[in-house]
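**Student:** Sequence and predicted model, in that order:
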Amino acid sequence: VGGATSIGINYGLLGDNLPSPDRCVSLLKSRNVNRVRIFDPNQDVLTALANAGGMEVVLGTLNSDLEQLASNPSYAAQWVSAHVVPFRARLKFRYITAGNEVIPGPLAHLVLDAMKNLDSALKSAQITDVPVSTAISFASIGKSFPPSAGEFSDESKPYVAPVVEFLAANGYPLLANVYPYFAYKSDPTNIDREYALGNSAAGGGGKRVVDGNLEYLGLFDAMVDTMYAAAEKVKGEAVKVVVSETGGTPRRLGSEIETYLFALFNEDLKAQGEEQNFGLYRPDLTEVYKVDLN
C-alpha cells in the first residue's frame, strides 16, 4: 500500500457466504475506509453505504448493460434515475464506470457511447460533479518497458484512444486495474521479486529500473507510469490515472495516487484460482492478514 496515498477498497459480491451489506459497511467504517468501489448498482449495498454517512463510491455498470447504455440514451437516463439520484444526498459518487476490463474485447466498441450517454444522463439530472470513466486492465498495453515507452496495443488503441480523448476533454480520470502480482507471475525470470514487491531501496539494495532521468524502485509505480505514458500518446497528457484495482509515481511527481485495493472479502464464486483469495477478510469477518489502511 506504500505507493498509494489515498486508499479505497473493492467490494465484490461474488460469494454465497458474504456478510450483509450493513455489516460490511460497518467493517469498512471501523477501519476508517470511506472509499469503496462496487462493480454493479446493487441497491442493498448502495443503501447501506448511504445510511452509513460520509462514504464515497465508485459505481460500476454491469458489462452486460453496456449494449443498452451505448445504444439507448433513455436507458442511461433510467439507470441514473434508479441508481444515482435516490442516493445522491447521502452518498458521494466519485466516479461512474462504464464496464470493467472490456477493452480490448468484444464489447470494447460500446464503451465510449455508453460513457457519453451516462454523462449526458447525469447532466440532465443536474448532476455535474460526477466524472464518467471506464476501468481498463494492463492487457490493454502493448508495450510496457521502459515505462516511458508505454503504449496501448494495436487491438486496444482504436477503442481506448477516443475514450482518453473524451476523458481529457471533460477533465475526467482513466481508471486502471494494475496488478504487479500478475506481471511478476507471468515473467518471474526477468522481474525481480523484491522489485515487484516495491522493496527496492533508493541508491542500491535491490533491483531498480532507470528510465531516462527517472528511477523506479517498485513495479507498481512503473506500471502506473506506463499507463500515463500510453495515455499521453493518445492525447491524454492531462488525464489522471486512478488505480481502480491492485493487490505520486516518478512520472507524475507530487501527484496523489488514488488506489482501490482488491478486495474486501475472499469470494468463493469467482473463477477458480488465486483471485478467490485476494480478500483482506474472510466472510466471517476475520482478517486474512493485517494491512495498515491509514
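**Tutor:** Here it is on my side, so go on.

**Student:** going forward, measure contacts and count neighbours with C-alpha atoms only.
**Tutor:** Fine.

**Student:** Quick one: the helices in this structure, in order.
**Tutor:** For the chain, the helices defined by DSSP state H occupy 21-30, 43-52, 66-71, 73-83, 111-124, 157-170, 180-186, 193-196, 219-232.

**Student:** I'd like the ones you listed written out as a markdown table, with distance to Ser6 and mean neighbour count added.
**Tutor:** As requested, those are exported to a markdown table (distance: least, CA to CA, whole Å; neighbours: other CA atoms under 10 Å):
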| stretch | distance to Ser6 | mean neighbour count |
| --- | --- | --- |
| helix 21-30 | 15 | 17 |
| helix 43-52 | 19 | 18 |
| helix 66-71 | 29 | 19 |
| helix 73-83 | 25 | 17 |
| helix 111-124 | 25 | 22 |
| helix 157-170 | 21 | 20 |
| helix 180-186 | 18 | 16 |
| helix 193-196 | 20 | 20 |
| helix 219-232 | 14 | 25 |
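
**Student:** okay, pairing it with this:
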Amino acid sequence: MARWRAAAFAAFLFLLLAVHCRGGKTGICYGRNADDLPSPDKVARLVQQQSIKYVRIYDTNIDVIRAFANTSVELMVGVPNADLLAFSQYQSNVDTWLKNSVLPYYPATAITHITVGAEITESPVNVSALVVPAMRNVLAALKKAGLHKKITISSTHSLGILSRSFPPSAGAFNSSYAHFLKPMLEFLVENQAPFMVDLYPYYAYQNSPSNVSLNYALFSPQSQGVIDPNTGLVYTNMFDAQVDSIFFALMALNFKTLKIMITETGWPNKGAAKETGATPDNAQTYNTNLIRHVVNDSGTPAKPGEEIDVYIFSLFNENRKPGIESERNWGLFSPDQSAIYSLDWTGRGNVDIMTGGNITGSNGTWCVASTNVSETALQNALNWACGPGDVDCSAIQPSQPCYQPDTLISHASYAFNMYYQKKGATDVACSFGGAGVRTTKDPSYDACFYLDSEKIINTNSTPPPAPSASSPSLPGLCFTLLLPVLPIVIASGFL
C-alpha cells in the first residue's frame, strides 16, 4: 500500500509539473520568398542547432516537410489564400491535398497546426467568405484520417481586423468582417483552436514615432508606459497593448475563453534611410525581450501570468519580397546561414539595453515600487505578487521585520523584489504592469533585508537530502510551484 501511495503521489506531482512548467512557446517563421536560401535539409539542421522547437511555414511544400522528419520540431503548415476557392468548393480537393501533402510524412514530421488562409483581410482579392467553408472541409478530411484531435486548424489575421485597438480595453473588430468572423470564432471554440494574429509594434513606431516611443516598442525598462483610462491598467510595452486589444475585442463578442496565439511578430534588422528604427541592435533587443516575456509567462496587464505562444518573423532575410527596404530584412540569418545577431532561445539570459551586453543575475539591482502609479495599480500588483505570483509575503505582516513602515509602497517594494530576484532579475520580472522599477541602491533597512541574486544563491546552496525509496525525486526547476498544493494532496488521501 505504501508503494502504491508513493507511486500515486509521484504521478500526481508529475502532472502538476506538466501543468505549471510548460510555459509559453517561442517559434520561428520560415518564409521562402527568396532565390538564394539554403536547401530545406540545411535549414532543418540550422533550426536544430539553434534549439528551435517550433517552425511555421506558409504552405505544404513537400521538400520542407520531409526535411523536418524525425527532428522533433513541431511544424505549422499553411493553406495559401490562392487555394481557398478550391478548398471551399469541393471536399475531394481537400482530401486529395491531405493524402498527398500531409499523410505520407506524418507523424515522422510533427505537423501540429494548419493555417487556412493568411491575413485574409489584407488580401487584394476578397476571399473572406471562403475561409470558414475551407476550414470545415479541412476538418472533415482530418476526421477521416483520425487526426482532428492531433492537428489544430485556424487562420491568421493582421491587427487590421480591428476597427479600434487603443486604448486596449476599447479593442473592437471591424463590423464589416462580421459575416465571416463570427462563424470562424464559433469554429475555433468548438474545436479548441487558438485565434491567430500577427502583431508588429515596429510598424506602429515607424508610422508614428512622435506618438510611440522606441522604448515602448522594444519592451525597454525605461519606457514610461501608457495607462488605459478605462481600466487603469498600465502598459509598459506595445506588444502587450496589442495582445490585450485583441482580448478585449474577443471579450466584447463573448469569446473571452479563446486562446490567442501570435503567429508573426519581430523587428527588421535593416531599412531605408527613413526607417531609422530598423537596425540589428533593435531587432536583437525586441526579440530577446519578447522571448523572455514569453518564457517567463509574464502575460499581459489584462491577463497576468497567462502563457502565450509566439512565432518570430523571420528565419532568413528574403530578397524577393516587394515593398520598402525593411520588408526584405526581417531575418535572424543571412542566406549563407551566418547570424545577423544572436538570440537566447531559452529566455534565461538578459540583454542590458543600456549597454547591449549579456548579463545574468541581478548584478546589484533590485526591484521596488514606482511612485508614479496610482494606489489602485500598486495594490493590484501587490495582491498579484503575494497571490498568483507565489511570493512569500510573511515578512511584511504585522510584527515581522519588513512590516514597518506600514505603507503600501514599502510593502509592494518588498514583494516586487522577492518576485524579481526569484525570476532571474530580468527587467520583465520587474514590470508589474508599470508598477515596478529597477534600482541599483539596496533598499534594505534595519532588520529588513532585500534579497539579491547572491543572497538567493547562498540561501539555496545547501543540497537537498537524497530521496528515499518512498520519497520520489522531483525536478528542482519547478519545485517551488508545488509547495502551495501539497496540503491539497495530503487532504485528498495520497499520504
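**Tutor:** Good, I have the coordinates. Predicted model, so just to flag it, every value in this text is computed and none were measured.

**Student:** Can you calculate the TM-score here?
**Tutor:** TM-score for the superposed chains, counting by TM-score structural alignment, normalised by the length of structure 1: 0.93, backed by 286 aligned residues with a CA RMSD of 1.5 Å.

**Student:** The aligned residue in structure 2 for Asp65 of structure 1 and Ala118 of structure 2: what is the separation?
**Tutor:** The alignment partner of Asp65 of structure 1 in structure 2, by TM-score structural alignment, is Asp83. Look at Asp83 of structure 2 and Ala118 of structure 2: by CA to CA, to the nearest Å, they are 11 Å apart.

**Student:** out of the two, which sits in the busier spot?
**Tutor:** The neighbour comparison of Asp83 of structure 2 against Ala118 (other CA atoms under 10 Å) goes to Ala118, with 22 against 16.

**Student:** didn't the more buried one look like it was pressed against His157?
**Tutor:** Yes. Counting by CA atoms under 8 Å, Ala118 of structure 2 touches His157, with 6.4 Å between them.

**Student:** hey, where'd the strands end up in the stretch 151-294 of structure 1?
**Tutor:** 151-152, 174-177, 209-211, 214-216, 241-246, 258-261 (DSSP state E, counting those that start in this stretch).

**Student:** Turn these into CSV, columns for mean neighbour count.
**Tutor:** Formatted as CSV, these follow (neighbours: other CA atoms under 10 Å):
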stretch, mean neighbour count
strand 151-152, 26
strand 174-177, 24
strand 209-211, 15
strand 214-216, 18
strand 241-246, 22
strand 258-261, 24
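
**Student:** Please identify which of those is closest to Trp79 of structure 1.
**Tutor:** strand 174-177 (20.7 Å; CA to CA).

**Student:** What is the closest one packed up against?
**Tutor:** The contact analysis (3 or more CA pairs under 8 Å, 6 or more residues apart in numbering; DSSP states H and E) places strand 174-177 of structure 1 against strand 132-137, strand 241-246.

**Student:** Find me the equivalent region of it in structure 2.
**Tutor:** Here strand 174-177 of structure 1 aligns to structure 2 at residues 195-198, judged by TM-score structural alignment.

**Student:** now that stretch: how far from the chain's centre is it?
**Tutor:** Offset of stretch 195-198 of structure 2 from its chain centre (CA atoms, centre = their mean, to the nearest Å): 12 Å.

**Student:** and for that stretch, what are the contacting residues?
**Tutor:** Contact with stretch 195-198 of structure 2 is made by 154-159, 185, 188, 258-265, as judged by CA atoms under 8 Å, 6 or more residues apart in numbering.

**Student:** Mean per-residue distance, that stretch versus structure 1.
**Tutor:** Once fitted to structure 1, stretch 195-198 of structure 2 is off its aligned match by 0.7 Å on average (mean CA distance after the TM-score superposition for structure 1).

**Student:** of the helices and strands packed on strand 174-177 of structure 1, which approaches Asn34 of structure 1 most closely?
**Tutor:** So among those, strand 241-246 is nearest, using CA to CA, at 14.9 Å.

**Student:** Mind reading off the mean deviation between the closest one and structure 2?
**Tutor:** Average distance, strand 241-246 of structure 1 versus aligned residues of structure 2 after superposition (mean CA distance after the TM-score superposition for structure 1): 0.4 Å.

**Student:** Which stretch of structure 2 lines up against that strand?
**Tutor:** With TM-score structural alignment as the criterion, strand 241-246 of structure 1 aligns to 260-265.
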